[in-house]
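Asker: Have a look at this prediction, sequence included:
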Amino acid sequence: MVRPNLRVDTGPRTRMIDLIVRPLPGAQPHLLVLFREHSGEREGPPTERTDQMRLMERELQRSRESLQANTEDMAVSVEELRSTNEELQTSNEELQSSNEELTTSKEELQSLNEELITINAEHQRVIYELAQANNDMKNLLDSAGIATVFLGNDLTIKRFTPRITRVINLMTVDLGRPITDISVNLRYEDLTRDISQVLENLETLETQVQTHGGQWYLMRISPYRTADNFIDGVVVAFTNVDVIKGMERQMQGALAYAEGVLNSMQDPLLVLDAGARVVSANRSLHHLLRLGAQQVNGADLYALAHGVFDQPELRARLGEVITSGQSLSNFVIDLSVPQQGARKMKAEANPVFGQDGQFALTLFKMEDVTELLRRAAEHGEDLNG
């Protein structure tokens, strides 16, 4: 900025100067103020010069005051800028430190993310295997034809197979309800008691039950054990045994028929297994030995009636029948019969084969020939031939 032709009163004379204000280069804002005097200038009239001088003095004073205010403001601004610069440097250092921390955290997060991806893949594999195992178990239970219901420790229904509806009237909406609230299609009143008993003593219980429709089931109540051996309820399984019950009835009928046939025979008769143990015997044998059926059935032949059949030759002959499957006939043995004394008995043994052609049982029959042999001896007859 340049203000030319300014009058300055210096005492005895008035000087003419040019006021020049220039900014100085540098980091901080400074101004250079120059006063350049004119040489040999003409002076105007005194009055005019005086007015001009006063005007210039006032302007100069204002400029000085403005310059002083600007200088002070500039000093304050410089101080504020210096303080701000220091704060910015501190903030920059903090930002650099934060950036380093963020970089470290980013690396840790990347490492953690990789671990999470690995763990997630393992979890996905485990979930797939569990789903596959669940599907396998469901198909196994459904294909096995076993009606099963899973109960919690509080007897609430957790899960069941579709076939259970033939035994217990269950629907999907019954999940979570106590089994005691459900209608049971069984002629059996102790289901809840049996379940509570299994939960109490942790021992499996089996029994045969019948539905109101007449079907027979084998009911098995077992504790539900988790992988860490924790009891988390019970498993109630119903296996249809109608076919087995039918075969059992047929077998019982066949046994009753066979026993009837055996009992109709007057001669003592036993049915032996491969170990020479009594499977069955008729009433004539019971009467001969004065023993009941419970004492005879299942007993060792050679231990009956204090070893009445425990004879070396008889053992050898019956052993041949059992091992070779050849019949034994016209073999006379001496028996010490209770209340009758010594008796002559003609023994016969015939193997009984099963449907597969394998040896199964031996039919051992005896006939009392004591009187026949006595009469033959009296008449001099020989019946051994």
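Answerer: Okay, I see it. The model shown is predicted, which means the values in this text are computed figures rather than measured ones.

Asker: can we go C-alpha only for contacts and neighbour counts from here?
Answerer: Fine.

Asker: Sticking with H287, tell me its helix or strand.
Answerer: Using DSSP states H and E, the element containing H287 is helix 283-289.

Asker: and if you look at S98?
Answerer: Using DSSP H and E, S98 falls in helix 46-144.

Asker: Could you list every helix and strand that that helix packs against?
Answerer: In terms of contacts (3 or more CA pairs under 8 Å, 6 or more residues apart in numbering; DSSP states H and E), helix 46-144 is packed against strand 2-9.

Asker: picking that back up, beyond the helix holding H287, next helix or strand please.
Answerer: Along the chain past helix 283-289, the next helix or strand (assigned with DSSP H and E) turns out to be helix 293-296.

Asker: in that following helix, what's buried?
Answerer: By neighbour count with 16 or more other CA atoms under 10 Å, helix 293-296 contains the buried residues V296.

Asker: so after it, what's the next helix or strand?
Answerer: Using DSSP H and E, the helix or strand that follows helix 293-296 towards the C-terminus is helix 312-324.

Asker: tell me the angle of the helix or strand that that following helix is followed by relative to helix 312-324?
Answerer: Sequence order places strand 328-337 as the next helix or strand after helix 312-324, per DSSP H and E. Calculated by axes from the mean of the first three to the mean of the last three CA atoms, to 10 degrees, strand 328-337 forms an angle of 140 degrees with helix 312-324.

Asker: ok now strand 328-337, how far from the chain's centre?
Answerer: From the chain centre to the centre of strand 328-337 is a distance of 67 Å (CA atoms, centre = their mean, to the nearest Å).

Asker: by contact count, what packs against it?
Answerer: With contacts taken as 3+ CA pairs under 8 Å, 6+ apart, strand 328-337 sits against helix 312-324, strand 341-353.

Asker: which strands and helices sit next to the first one?
Answerer: Under the contact criterion of 3+ CA pairs under 8 Å, 6+ apart, helix 312-324 touches strand 328-337, strand 341-353, strand 359-368.

Asker: Can you check which of those gets nearest to Q208?
Answerer: Closest approach to Q208 among the helices and strands packed on helix 312-324 (CA to CA): strand 359-368, 29.6 Å.

Asker: ok, second structure coming up, stack it against the first:
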Amino acid sequence: MLTNTAVNSELQAKIEQLAGMQNDMKNLLDNINIGTVFLDERLVIRRFTREATKLYRLVSSDVGRPLGDIKSNLEGEELLTKAQIVLDTLVPFEQEVHIRNGAWYLVRIQPYRTLDNVIEGVVLTFTDISKRVEAETAVQLARELAENTIDTISKPLLVLDDRLQVVTANRAFYQYFQVTVADTVGRKIYDLGNSQWNIPALRELLEIILPRDRAVEGYVFEHDFLGIGHHKICLNARRIVGRTSEPALILLTTEEIGAEPIKEHTI
């Protein structure tokens, strides 16, 4: 039979173990740089991490208060409505949000489950994705700049990827060959215009000569193109190899040398 002293010692040991686990959890949450807010089934704050104070103006005394009473730095996002939906449906929610200082966060809301698989609220996590969004924006701006630059070129021009699929084309290309963006971008060059670009001479240029020489100028061929008739075309092609490990692009410009004159038919 355990004495009171033994019982007290065992209880004290469990308290210290629990305190240690709580300290470990606090340090873990504070150092993964992900804002976290734990809410109960009434959307009342149970606990939160330091990173979460960047999105909600939280202080330690806010534990026990409804999250709806706390001012948010989010722009036009009502996350409490989403949290209630997650609580009701148990379906996780995810969304990118913008805060007033310009940062972007990925918000995830998931049910809070106990070890016994009982739902006792929801957990909101906030992951800073500002650098990713900034990089994506820079890429988009660079793409728009490149496309606008390409559009200033008067000769028909195509940009192909390493699989010979069209990345973009300029306005002159669409006008000259009488095709649309939808029928061009994302398609392999040989499939354009009901396969009218599936020409042996073009295949030789793109698959044999260009990989060997990197740039080809003045490559001439003749072909009957759908909608515009017979044309003699001069092709200039160049492989563009970047400094990174990304696949090379191919710039392909076309220039008409001469078209077959229209034949007159007599009745």
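Answerer: Ah, there it is. It should be emphasised that the depicted structure is a prediction, and the values quoted were computed from it without experimental measurement.

Asker: hey, which of the helices and strands packed on helix 312-324 of the first structure is tucked in deepest?
Answerer: Highest mean neighbour count among those (mean count of other CA atoms under 10 Å): strand 359-368, with a mean of 19.

Asker: returning to what we had before: now the helices and strands packed on strand 328-337 of the first structure in JSON lines, with distance to I164 of the first structure?
Answerer: Compiled in JSON lines, those are given as follows (distance: least, CA to CA, whole Å):
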{"stretch": "helix 312-324", "distance to I164 of the first structure": "48"}
{"stretch": "strand 341-353", "distance to I164 of the first structure": "42"}
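
Asker: between those, which gets nearest to T192 of the first structure?
Answerer: strand 341-353 (47.2 Å).

Asker: The closest one vs the second structure, average offset?
Answerer: On superposition with the second structure, the average gap between strand 341-353 of the first structure and its aligned counterparts reaches 2.0 Å (mean CA distance after the TM-score superposition for the first structure).

Asker: could you say what helices and strands that strand packs with?
Answerer: helix 312-324, strand 328-337, strand 359-368, helix 370-378.

Asker: The second one: average distance to aligned residues in the second structure?
Answerer: If I follow you right, that is strand 328-337 of the first structure. Aligned to the second structure and superposed, strand 328-337 of the first structure gives a mean residue distance of 3.4 Å (mean CA distance after the TM-score superposition for the first structure).

Asker: got the angle for that strand vs helix 370-378?
Answerer: Per the same axes, to 10 degrees, the angle that strand 328-337 of the first structure makes with helix 370-378 is 100 degrees.

Asker: Strand 359-368 and strand 328-337 of the first structure, what's the angle between them?
Answerer: Angle of strand 328-337 of the first structure versus strand 359-368, following the same axes, to 10 degrees, is 60 degrees.

Asker: Show me what T253 of the second structure aligns to in the first structure.
Answerer: Superposed on the first structure with TM-score structural alignment, T253 of the second structure falls opposite K365.

Asker: same thing with V122 of the second structure?
Answerer: Matched by TM-score structural alignment, V122 of the second structure corresponds to V234 in the first structure.

Asker: Please name every helix or strand in contact with whichever strand or helix holds that match.
Answerer: Using DSSP H and E, the element containing V234 of the first structure is strand 231-240. On a contact count with 3+ CA pairs under 8 Å, 6+ apart, strand 231-240 of the first structure meets strand 147-151, helix 191-201, strand 216-225.

Asker: average gap between the longest one and the second structure?
Answerer: With the two structures superposed, helix 191-201 of the first structure lies on average 2.5 Å from its match in the second structure, counting by mean CA distance after the TM-score superposition for the first structure.

Asker: What residues of that helix count as buried?
Answerer: By neighbour count on 16+ other CA under 10 Å, the buried set for helix 191-201 of the first structure is 191, 195-196, 198-199.

Asker: for the last one, same thing?
Answerer: If you call a residue buried by 16+ other CA under 10 Å, then strand 216-225 of the first structure has these buried ones: 216-224.

Asker: That strand vs the second structure, average offset?
Answerer: Relative to the matching residues in the second structure, strand 216-225 of the first structure has an average distance of 2.8 Å after the fit, by mean CA distance after the TM-score superposition for the first structure.

Asker: Excluding its own residues, what touches that strand? List them.
Answerer: 194-195, 198-199, 202-211, 231-242, 245 (CA atoms under 8 Å, 6 or more residues apart in numbering).

Asker: Go again with 6 Å.
Answerer: Here strand 216-225 of the first structure makes contact (CA atoms under 6 Å, 6 or more residues apart in numbering) with 202, 204-210, 231-242.

Asker: Identify the residue of the second structure aligned to A144 of the first structure.
Answerer: Taking TM-score structural alignment, the alignment pairs A144 of the first structure with I32 from the second structure.

Asker: Tell me how far its match lies from N73 of the second structure.
Answerer: As judged by CA to CA, to the nearest Å, I32 of the second structure and N73 of the second structure stand 21 Å apart.

Asker: These two: who's more crowded?
Answerer: N73 (16 against 11; other CA atoms under 10 Å).

Asker: can you tell me which residues contact that one?
Answerer: Residues near N73 of the second structure by CA under 6 Å, 6+ apart: 55-56, 99-100.

Asker: out of these, which one sits closest to D40 of the second structure?
Answerer: Nearest member of the contacts of N73 of the second structure to D40 of the second structure, counting by CA to CA, is Y56, at 16.9 Å.

Asker: To what extent is the closest one buried, counted in neighbours?
Answerer: Y56 of the second structure has 16 neighbouring residues, counting by other CA under 10 Å.

Asker: That one matches what in the first structure?
Answerer: Mapped onto the first structure by TM-score structural alignment, Y56 of the second structure lines up with I168.

Asker: Find the pair from the contacts of N73 of the second structure with maximum spatial separation.
Answerer: Y56 and R100 (11.4 Å).

Asker: tell me the average deviation of the strand holding V234 of the first structure from the second structure after fitting.
Answerer: Strand 231-240 of the first structure, aligned to the second structure and superposed, deviates on average by 2.6 Å (mean CA distance after the TM-score superposition for the first structure).

Asker: What separation is there between the aligned residue in the first structure for C234 of the second structure and V261 of the first structure?
Answerer: When the first structure is aligned by TM-score structural alignment, the residue opposite C234 of the second structure is K346. Distance of K346 of the first structure to V261 of the first structure, computed by CA to CA: 21 Å.

Asker: do V209 of the first structure as well
Answerer: From V209 of the first structure to V261 of the first structure the distance is 33 Å (CA to CA).

Asker: Of the two, which one has the most company?
Answerer: Higher neighbour count among V209 of the first structure and V261: V209, with 20 against 11, using other CA under 10 Å.
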